[in-house]
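Asker: let me see the structure of the following:
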Amino acid sequence: MHAYRSHTCAALTAANVGETVRLSGWVHRVRDHGGLLFIDLRDHYGITQVMADPDSPVFAELEKVRSEWCIKIEGNVLARDESLINKAIPTGEVEVFIRDIEVLGQSEELPLMVFGDQEYPEETRLKYRYLDLRREAMQTNMKLRSDVVTSMRKRMWEKDFREYQTPIITASSPEGARDFLVPSRQHPGKFYALPQAPQQFKQLMMVAGFDKYFQIAPCFRDEDPRADRSPTDFYQLDLEMSFVEQQDVFDTIQPVLQGVFEEFGGGRKVDDVWPQISYKDAALWYGTDKPDLRNPIKMQVVSDHFRGSGFAIFASLLENEGTEIRAIPAPKGGSRKFCDRMNKFAQGEGLPGMGYIFWRKQSADSIAQERGITVKEVNAMVKSGEITLGNEAAGPLAKNIGPERTEAIRQQLGLDVGDAAFFLGGKPKAFEAVAGRARTAIGDELGLTDLNRFAFAWIVDFPIYEADEETGKIDFEHNPFSMPQGGMDALLGDPLKVLGYQYDLACNGYELVSGAIRNHRPEIMFKAFEIAGYGKDEVEKRFGGMVNAFQYGAPPHGGCAAGVDRIVMLLADEANIREVVMFPMNQRAEDLMMNAPSDPTSDQLMELGLRVIPQDQ
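Answerer: Model prediction:
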């Protein structure tokens, strides 16, 4: 018999009754039932109930055992009484009567309990992550992560991709975020960088003739943390292909990711049609370039209905160039109570409120006022069939713009009695983000969002350039290394109309994939940077390795990268990415368990030729 175990804690069944077995694991829970001691023994695979009575030779020793002690037991497998069978676990038909026990590792008093569903502060969980990871939910998440990565690799190999590794210590990257710099001992005063992504190396592989590359790649970026982003490092499914167009990349990655979501999505519906939505339309319809299509609400421009209207705020706003009014339809939101709640939401976003209209069944009172007759007369006319009660628009905004305009708005938005619409105005870039969050809140509040679904959309046609509102200076708005649609000819026209072959994949409100068809032509690349104010010398200095390589017969190529951590977060139905990362940093980019970052020693600084300048507190 093996020194530590003959079976795992998930392996024993009724077929093992009568056998002598050896198990090792952690004490999950101890229960004293009047002279009978029961222990739920846990390992990575599951739980087995082990027990002893005063006749056991190790009963006295067993009484000393506490939660999370690591122990080894040997004993006989017994069948449980039928009334005591636990159908919730694979080993629920049996228990092990302990004949021998060895304590492999005692535990001090626990800073957090592994058994149960108690909530603990994140700082405590991260400081004692090795205990936090013993919890069932965390074990499940980490196994899911491993299985997802394995599935991704398998699916990429099946598509004739090969996995190649790229350097971890390299030069500073053009990705756009802050680098983590690494001082060089052999070259005093110079620094390496941890790669923000394998971007340049994977493009150089295409120049080198490797047709299809992929890697589960670690990436390092010194970023401000968010719930769906690590402040230091993350992993991505990185891929690149030669001799491809944009659609080829889509056709390659969709079955990989769709298959992963179908395999690990827990039965939730996975959309198999992934629409392609322009960046411009995504901003208009959803207020974001990572829309959640589970929510059916689409915003629309309704400016024409407010021009010259009695609602002075919007009417005067529209006199300014570049402004517009957008409506957020709210099916089934047609009550003053709901509209008041959404006004409160808008105030929480820093706005004075949102204009709204809601439609209700026309009242006899409103018809009476309109026609100058009594309510009694109206009711009689309704009863006789002379008139019918239609619908009417309600709310302060409706009163200001009148029935003709409100009816035109209702028809444009496809709304009916019991529905509502909310309105925001100004320059779109100033209010789009708030409008997007309002759309999400409305969808959630009204139960319109299908939570049992993964909905994907490709966001395409990103603008390459933007102009500073104050100075008019042209700069890059999105990836400067994307091939402009139309090539060199496009760059000779209005830069603000130049779109790139750049694309993102959104799922349920998160960006999962980002990629592009690359600009592999040096003359087009130099021109693209020239428009944004970067001379040829600067481009060669900053990106010389890639630019030089492109002068030796670079093939057309493109690819993308899918965020592994974020994909697993969605599959695990977690709202925080740290729940699916084994050893994450906290929100201040600190490792509380390993005490990083830490102060260097004097010897380390001297060896590297560095001096730390104290910061003002």
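Asker: C-alpha only now, for contacts and for neighbours.
Answerer: OK.
Asker: contacts made by stretch 325-339 with the rest, please.
Answerer: Outside of stretch 325-339, the residues within contact range by C-alpha atoms under 8 Å, 6 or more residues apart in numbering are 297-303, 306, 314, 318, 356, 358-360, 395, 413, 415, 417-426, 435, 439, 442-443, 446.
Asker: go again using 7 Å as the cut-off
Answerer: Outside stretch 325-339, the residues that touch it by C-alpha atoms under 7 Å, 6 or more residues apart in numbering are 297-303, 358-360, 413, 415, 418-426, 439, 442, 446.
Asker: which of these count as buried?
Answerer: Neighbour-count burial (16 or more other C-alpha atoms under 10 Å) applied to the contacts of stretch 325-339 gives 297-303, 358-360, 413, 415, 418-426, 439, 442.
Asker: in the stretch 101-250 of the chain, which spans are helices?
Answerer: 122-127, 129-132, 136-158, 199-207, 246-264 (DSSP state H, counting those that start in this stretch).
Asker: list the buried residues for the longest one?
Answerer: By neighbour count with 16+ other C-alpha under 10 Å, helix 136-158 contains the buried residues 138-139, 141-142, 144-145, 147-149, 151-153, 155-156.
Asker: now do the last one
Answerer: By 16+ other C-alpha under 10 Å, the buried positions in helix 246-264 come out as 246, 249-250, 253-254, 256-262, 264.
Asker: same thing with the first one?
Answerer: Within helix 122-127, the residues scored as buried using 16+ other C-alpha under 10 Å are 125, 126, 127.
Asker: which one of the buried residues of helix 136-158 is nearest to residue 380?
Answerer: residue 141 (66.6 Å; C-alpha to C-alpha).
Asker: how near is the closest one to residue 569?
Answerer: Residue 141 is 9 Å from residue 569, where distance means C-alpha to C-alpha, to the nearest Å.
Asker: same question for residue 97.
Answerer: 41 Å.
Asker: now render the buried residues of helix 122-127 as CSV, adding distance to residue 476.
Answerer: Shown next, in CSV, are the buried residues of helix 122-127 (distance: C-alpha to C-alpha, whole Å):
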residue, distance to residue 476
125, 41
126, 38
127, 41
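Asker: another sequence for comparison is provided below:
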Amino acid sequence: MTTHRYRTHTCGALTAGDAGNNVRLSGWVHRIRDHGGLLFIDLRDNYGITQCVIDPDSAAFAQAEKVRSEWVLRIDGEVKMRDASAVNNNIPTGAIEVFIREIEVLSVAKELPMPVFGDAEYPEDIRLRYRFLDLRREKLHANILKRTKIISAMRAGMGGAGFTEFSTPILTASSPEGARDFLVPSRIHPGKFFALPQAPQQYKQLLMVAGFDRYFQVAPCFRDEDPRADRLPGEFYQLDLEMSFVTQEEIWETVEPVMTSVFEQFADGKRVTKNWPRIPYDTAIRKYGSDKPDLRNPIEIEGVTEHFAGSGFKVFANQIETDPKVEVWAIPAKNKAGAEPIGRAFCDRMNAWAQGEGQPGLGYIFFKDGAGSGPIAKNIGEERTAAIKSQLGLADGDAVFFVAGRPEKFYKFAGEARNKVGNDLGVVDTEQFALCWIVDFPFYEWSEEEKRIDFAHNPFSMPQGGLDALNSAEPLSLKAYQYDAVCNGFEIASGSIRNQEPETMVKAFELTGKSREEVEEQFGGLYRAFQYGAPPHGGAAFGIDRIVMLLCGVANLREITAFPMNQQAEDLLMGAPSPADNKQLRELSIRLNVQS
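Answerer: The predicted structure follows:
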């Protein structure tokens, strides 16, 4: 046996081929079991678990009896084959065990504030305060390792596609667009502040102007936003990329195979979309009620306004008559083959759910014995009911739900209803990663709060039609060369062809109320760069955290992040944010004025 101080093998390495060898292992005590005199110690490290055995005749038995969970041990012993009845096929080391000859205690552990063995639910504040213990738990530990492998696969894929990895500054200028910045006071320049980058957007565009052509970066991004389950507070990571002399189609054709390959490598047998459909934004809103549709759900929304115009169902008919912008959308509920027919009880549950979502209700028709049932069917009559059934391809045992009004006010609710119907009926195909591009986003949107038009997405995107369209078209009708990648109902990337023409850039901002002088001041780096020969360029940014979350099959980003903050944007492990002392504040020329 080697004289290595701590180990000859890891706890995941020993197999039947090592039987008869003397080995040295080091790791944490995962579990202790007393089987009629024989003491079993499961020893764990980053690589796996090895079962170790000691009997009362061993000189080290007295010391083994003192061992407790999560102590760190060095164990010397002989590898032996397990009895056939004791083989554990669930772990790589399940065919062998180590008969302990010598134990050295490398570190003792106090009584644990939370269990490490198993993955039972535990209060989040304890999990985050003792994150170093939480990270020892099998599932979370595996998620973090999987995250690193996914990022490695992304890097390899980007390198293989001809991209070069660059680093961009962390201390930068504050951005007037987007979310709130994290500000960093400058000691050398009193009263002035750096900002942490919300994204490397301007820097990567400047790299294209500098002639580097294909850039990527695994980039940390910082936004002072409120946390939610699919977005961590404070910081997140994205696979950021940019390309020169490309159309948006060429960007999709370049990046799509890279990301498809990443998903396939970590899909654990689930199907992955090979050719991502490209769905216009307006189509996505009307068919799915969302610009990030879950395409695993086969339900598609359809317009049925004509069947209610002038009908006996006055709740809808009166709206249609008085407002030409009112529409009625149908959410067909096609049952699974062989399932119990959809009846009044299911429809009433959907109606109650809608009321719980702040809606007046959710109208419905369900079909049985060749006819439609429910108040709506009774009011619109057999002919209109049959026409709806025929249009939607429904049959006995199926149902349909309706929403009415101006689509811009109800489409999100319609999308949520589509999701709920699909999930409750069990028709969502959970054995796949359904990927797509959402394209042709609106360039502008109306800001009700500020009573003006504003950018709907990225202000650096190129409007379709360029400067001519900005000068002549109605602003809210303009589309952008803007696109998102979506997977299973989550936006996983956003990108665009950039606006690299100085006059087009100024005009785009002027329509939102900014002057030429403000554009030159706030975006001076880009504006100046565009004066000196800027190539047509575009790119995207893929959200690494969300992609890892999807591939690990969890619903919360804290389950794939090593050291996350809590929902109040606090780091309970390190005690951040924390007060600065007076000396630090004086050095930064800062005086606090905290509002109580």
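Asker: TM-score for these two?
Answerer: For this chain pair, the superposition-based TM-score is 0.97 by TM-score structural alignment, normalised by the length of the second structure; 587 aligned residues with a C-alpha RMSD of 1.3 Å.
Asker: inside helices: which ones of the contacts of stretch 325-339 of the first structure?
Answerer: 413, 439, 442 (DSSP state H).
Asker: out of these, which is nearest to residue 520 of the first structure?
Answerer: residue 439 (39.5 Å).
Asker: which one is the closest one nearest to, not counting chain neighbours?
Answerer: residue 328 (6.5 Å; C-alpha to C-alpha, 6 or more residues apart in numbering).
Asker: confirm that residue 365 of the first structure sits in a helix.
Answerer: Yes. Residue 365 of the first structure: assigned to a helix according to DSSP: H, G, I helix; E, B strand; the rest coil.
Asker: now it: how far from residue 392 of the first structure?
Answerer: 12 Å.
Asker: again, but for residue 567 of the first structure
Answerer: 46 Å.
Asker: I figured residue 32 of the second structure hits residue 41, correct?
Answerer: Yes. Here residue 32 of the second structure lies in contact with residue 41, judged by C-alpha atoms under 7 Å, at a distance of 4.7 Å.
Asker: looking at these two, which one has more neighbours?
Answerer: residue 41 (26 against 19; other C-alpha atoms under 10 Å).
Asker: against the first structure, where does stretch 408-415 of the second structure fall?
Answerer: Aligning stretch 408-415 of the second structure against the first structure (TM-score structural alignment) gives residues 429-436.
Asker: hmm, I typed the wrong one, I wanted stretch 360-368 of the second structure.
Answerer: Here stretch 360-368 of the second structure aligns to the first structure at residues 352-360, judged by TM-score structural alignment.
Asker: what residues does that stretch touch?
Answerer: In contact with stretch 352-360 of the first structure (C-alpha under 7 Å, 6+ apart) are residues 334-335, 343, 346-347, 391-395, 397-398, 416-424.
Asker: show me what contacts residue 455 of the first structure?
Answerer: Residue 455 of the first structure neighbours (C-alpha under 7 Å, 6+ apart): 270, 271, 293, 294, 507, 508.
Asker: most surrounded residue in those residues?
Answerer: The most crowded member of the contacts of residue 455 of the first structure, judged by other C-alpha under 10 Å, is residue 507 (24 neighbours).
Asker: was I right to think it contacts residue 456?
Answerer: Yes. Residue 507 of the first structure lies in contact with residue 456 (C-alpha under 7 Å); the separation is 4.5 Å.
Asker: buried stuff in stretch 213-224 of the first structure?
Answerer: In stretch 213-224 of the first structure, counting by 16+ other C-alpha under 10 Å, buried: 213, 214, 215, 216, 217, 218, 219, 220, 221, 222, 223.
Asker: typo on my end, stretch 347-357 of the first structure
Answerer: Neighbour-count burial for stretch 347-357 of the first structure flags 353, 354, 355, 356, 357 (criterion: 16+ other C-alpha under 10 Å).
Asker: of the residues you listed, which belong to helices?
Answerer: Reading helices off those, I find no matches (DSSP H).
Asker: pick out whichever of those sits closest to residue 160 of the first structure.
Answerer: Among those, and counting by C-alpha to C-alpha, the member closest to residue 160 of the first structure is residue 354, at 52.9 Å.
Asker: what does residue 582 of the second structure align to in the first structure?
Answerer: In the first structure, residue 582 of the second structure lands on residue 602 (TM-score structural alignment).
Asker: can you count the residues close to that match?
Answerer: Other residues near residue 602 of the first structure come to 12 when the count uses other C-alpha under 10 Å.
Asker: ditto for the one 5 residues further on
Answerer: A count of nearby residues for residue 607 of the first structure, using other C-alpha under 10 Å, gives 12.
Asker: now it. Nearest residue, chain neighbours left out?
Answerer: Going by C-alpha to C-alpha, 6+ apart, residue 607 of the first structure has residue 185 as its nearest residue, at 6.6 Å.
Asker: quick check: that neighbour touching residue 610?
Answerer: No. The pair residue 185 of the first structure / residue 610 is not scored as a contact, 9.8 Å apart, by C-alpha under 7 Å.
Asker: on that earlier part again, export the buried residues of stretch 213-224 of the first structure to CSV and tack on distance to residue 89 of the first structure?
Answerer: What follows is these, written out as CSV (distance: C-alpha to C-alpha, whole Å):
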residue, distance to residue 89 of the first structure
213, 42
214, 39
215, 37
216, 34
217, 37
218, 36
219, 39
220, 41
221, 42
222, 44
223, 43
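Asker: wait, which of those residues is closest to residue 85 of the first structure?
Answerer: Residue 85 of the first structure has its nearest neighbour among these in residue 216, at 43.5 Å by C-alpha to C-alpha.
Asker: ok, the counterpart of the residue nearest to residue 439 of the first structure in the second structure - how many residues close by?
Answerer: Taking TM-score structural alignment, residue 328 of the first structure has residue 331 as its aligned residue in the second structure. Residues lying near residue 331 of the second structure (other C-alpha under 10 Å) number 28.
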